[in-house]
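> curious how this folds, go ahead:
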Amino acid sequence: MKRFILKYLLVSFSVYLILPACVKDMEIDVPETSREVVVTCLFNPQDKWELTLSETKNIQENEDIYIEDANVEIIAETGEIIALDYTGEYGVYKSGSYPEMGKSYTLNVNIPGYNEITAKSMVPDFVEVTVPDFEIKWVKYLYPNNLMDYDVFPLQVNFGETVQDARFLFRSYYFDPNEGYKRFMLTMESLEKLKKAGLPEEAYREIAKLVDQWLVNQWTFDHILYDFVEDFDLKNRLSHLLSQELEQKTVSTREYEAFGKSVCFGNDYWLNNVSYDVMTTMGEAENVTHAKLLYANANLKYSMEHNYSLDEEFWLEAIQASKDYIDYYRTYILQVSQRINPYSEPVMVHSNIKNATGIFAGYNRQMIYLFTY
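Below is the predicted model:
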């Protein structure tokens, strides 16, 4: 009996080892589908009008396909026509004017070979957000979507009035004054030096999109090296050369991109975080006067426990959004989160574009300074 069991186990183990060798690659024909125009325009009163036009691509394509020959107009409810001109790169169209709060806008895009593309949205009226005095009391919070513990402290946001139709997003940020005012630029001449030093062609094409522009973070360049350069020694050599070649200057303004993201959770009945996203809490409600949040930053807690000053500023972002804006972000987060789940159904990202896909939506942004530590 023992011999039989042993023989059975040996045979089973042999079959287990042989089975992977029976796996064969299968060729799948990807059906041709017609391309759609993709419109991206999220607008607010603090930034000038900017819109990006591109085309959808199939699963085998890596390069983005931008549209350069469109006629783009935005018509205000007052009849004013705002023309957006092509900037000459990456499908970006811009205007020198700003959106206005409480005003409805209609988008018209005409591209040769396509039907007229239209959409409509507005920037919600301004609701001033304030944070009353608070004391930092750290507590543990178990986030149910990923079952991880976070050190957080409660924070309340007051609206100053009863908001009848509230649609808000909240995010926590930090700002490092020692790094946040620095800007970096790589010239085309320096990029050619990187190419001669062994920079792969694919990485060269990605960095070429960024040359001769002042950028907020050096990591924008380093990130491309880490993504496209596999050889460890070559990566280190290119990173060292890149640091030498980057031009640097200091500015006096806090640009939005210079803020670092932290963690923020909803702590109110009408607020929630979508899927695995711990950075953004959002919600919709009627007749609310405040929002309760949980603010988190691991470095801050560690520094406070060890009485070590970071010399960093801590901020809260409050976004008052149009319905299209909040529906877009909720479904976008869901789609990105579901990519890691092979058993999930596809999530369609919300679009309000007629005769195309994408988003045209307005919002208001407020940055609220909390404290420096």
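
> can we go C-alpha only for contacts and neighbour counts from here?
OK.

> distance check, W49 against E80.
Separation of W49 from E80 (C-alpha to C-alpha, to the nearest Å): 14 Å.

> before we go on, could you also do this sequence so I can check it against the first one:
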Amino acid sequence: MNRNYILLLLFLVVSCTKDLELSYEKSDQTMVVNCLFSENEAWKVTLTRVKSYRDQSDTYIDDASVLIVPENNDTIHLVYFKDGIYGSDEKPISGVQYRLVVRDSKGNTITAKSSIPLEPIISDIKPSTQRTTYFSNANLSDYTVMPLSFRISANDSANFVRFCFFAFNTKWGYTRYMVTKETISELRKLDFPEAYLGELEKLIGVSMSSYVYFTVIREISEKYELPSNGLGIAVSKLKEKKVTTRYEDSFQSGYLFSNSIGFNNVSKDIWNVLGEYSAEKELTLFVTDVPVLNKGSQTNFKEEYWLEVTGMSEDYYKYEKSYIKQVNNLDNPFASVIEVYSNLTNGVGIFAGYNSQMIHYHDY
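Predicted coordinates for the structure are as follows:
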């Protein structure tokens, strides 16, 4: 009796089994456009698809038609390079209104408009060597800073700007470093792993600042789990080269603050000051004293202080503010979701013009 009951129960269990088809969220196929343009760079537009939580890498779009349509001029047809990048040898021109038109193979069309704004006019720059303490509301911390005052003039009814600070060390800034064949040969004699040397061989002839090279080689050393002294040995085998040009990667960024109305740091960011103005204004920014502190009493080199001034279109300004807020909220599980601003029709991303100038305002 018990045996028959068990057989009946097994039959019912097996006969009631049903395969379930679980539905998964399909990847969003919305196009993502990234194009921030200025007079200094040729046209470059990057196209990808929106990533889902299951996507491990970007989905590049390589079969789209990408057009730049200037007002009162011929259309510029961008060609595909690689990794979703479309480009042209032509450069944007300040003051010209441009329209972006992107069509993918599925018949979707994205459009946007923007132009490069007029360059902000900076005058009456007055740096100070007097240190003061600045309390940042961004992260509730005190910083030792030095005031920097100047005037900024308006070119339009509404003007948008971003300030960043950089220092250039004349002792190390004019020294470049390279991996050479001799570098590889010497490290091979010291029994460095061949896979490690293979990574370094990709960098042969590439000129970088000491800071950038140290960072790159450290990452490779950690990847192959080299002993603690391996990094120092590898860096010591780089070839030095003296130059007379200030390369971009030789500038060191520093924190920057403002207490002027309409000009401030966004969220917890301490590296950028953004602002909007419609008339000439006198501003006071506060820059880091760290380069001067590190220099101390040494007199065989200078710490050059530079202010980067970026004139932004309104779309770029809104995009930048929302992007900084989103990045600074990533580590806060209780923060509200920040949607990054987009000025595209039928897509997401940014198409916006800007101009940039570097002002060398003082040597310490």
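
> any idea what the TM-score comes out to?
TM-score of the superposed chains, computed with TM-score structural alignment, normalised by the length of the second structure, equals 0.79; 336 aligned residues with a C-alpha RMSD of 3.4 Å.

> follow-up on the earlier one: who's more crowded, W49 and E80 of the first structure?
Using other C-alpha atoms under 10 Å, the more surrounded residue of W49 of the first structure and E80 is W49, with 21 against 10.

> would you say C164 of the second structure is within a strand?
Yes. If the criterion is DSSP: H, G, I helix; E, B strand; the rest coil, then C164 of the second structure is within a strand.

> can you report how many residues lie near the equivalent of A352 of the second structure over in the first structure?
Here A352 of the second structure is matched to A361 in the first structure, going by TM-score structural alignment. Around A361 of the first structure there are 26 other residues, counting by other C-alpha under 10 Å.

> is A361 of the first structure in a helix, a strand, or coil?
strand.

> once you drop chain neighbours, what's closest to K103 of the first structure?
Take K103 of the first structure and drop its neighbours on the chain: the residue closest to it by C-alpha to C-alpha, 6 or more residues apart in numbering is M122, 5.8 Å away.

> hmm, back to that, list the contacts for the match of A352 of the second structure?
41-43, 120-123, 322, 324-325 (C-alpha atoms under 8 Å, 6 or more residues apart in numbering).

> if you set the cut-off to 10 Å instead, what comes out?
Each residue near A361 of the first structure by C-alpha atoms under 10 Å, 6 or more residues apart in numbering is listed here: 40-44, 105, 119-123, 321-328, 351-352.

> just the ones in strands from these, please.
The strands, defined by DSSP state E, take in 40-43, 105, 119-122, 321 from the contacts of A361 of the first structure.

> V33 of the second structure and V102 touch, don't they?
Yes. Assessed by C-alpha atoms under 10 Å, V33 of the second structure is found in contact with V102 at 9.0 Å.

> re earlier: and the match of A352 of the second structure, how far is that from A70 of the first structure?
20 Å.

> now stretch 27-45 of the second structure: which residue numbers in the first structure?
Under TM-score structural alignment, the match for stretch 27-45 of the second structure is residues 33-51.

> and the matching stretch, how far apart are its ends?
This stretch, stretch 33-51 of the first structure, spans 25 Å end to end (C-alpha to C-alpha).

> only the buried residues of stretch 208-222 of the first structure, if you could.
210-211, 215-218, 221-222 (16 or more other C-alpha atoms under 10 Å).
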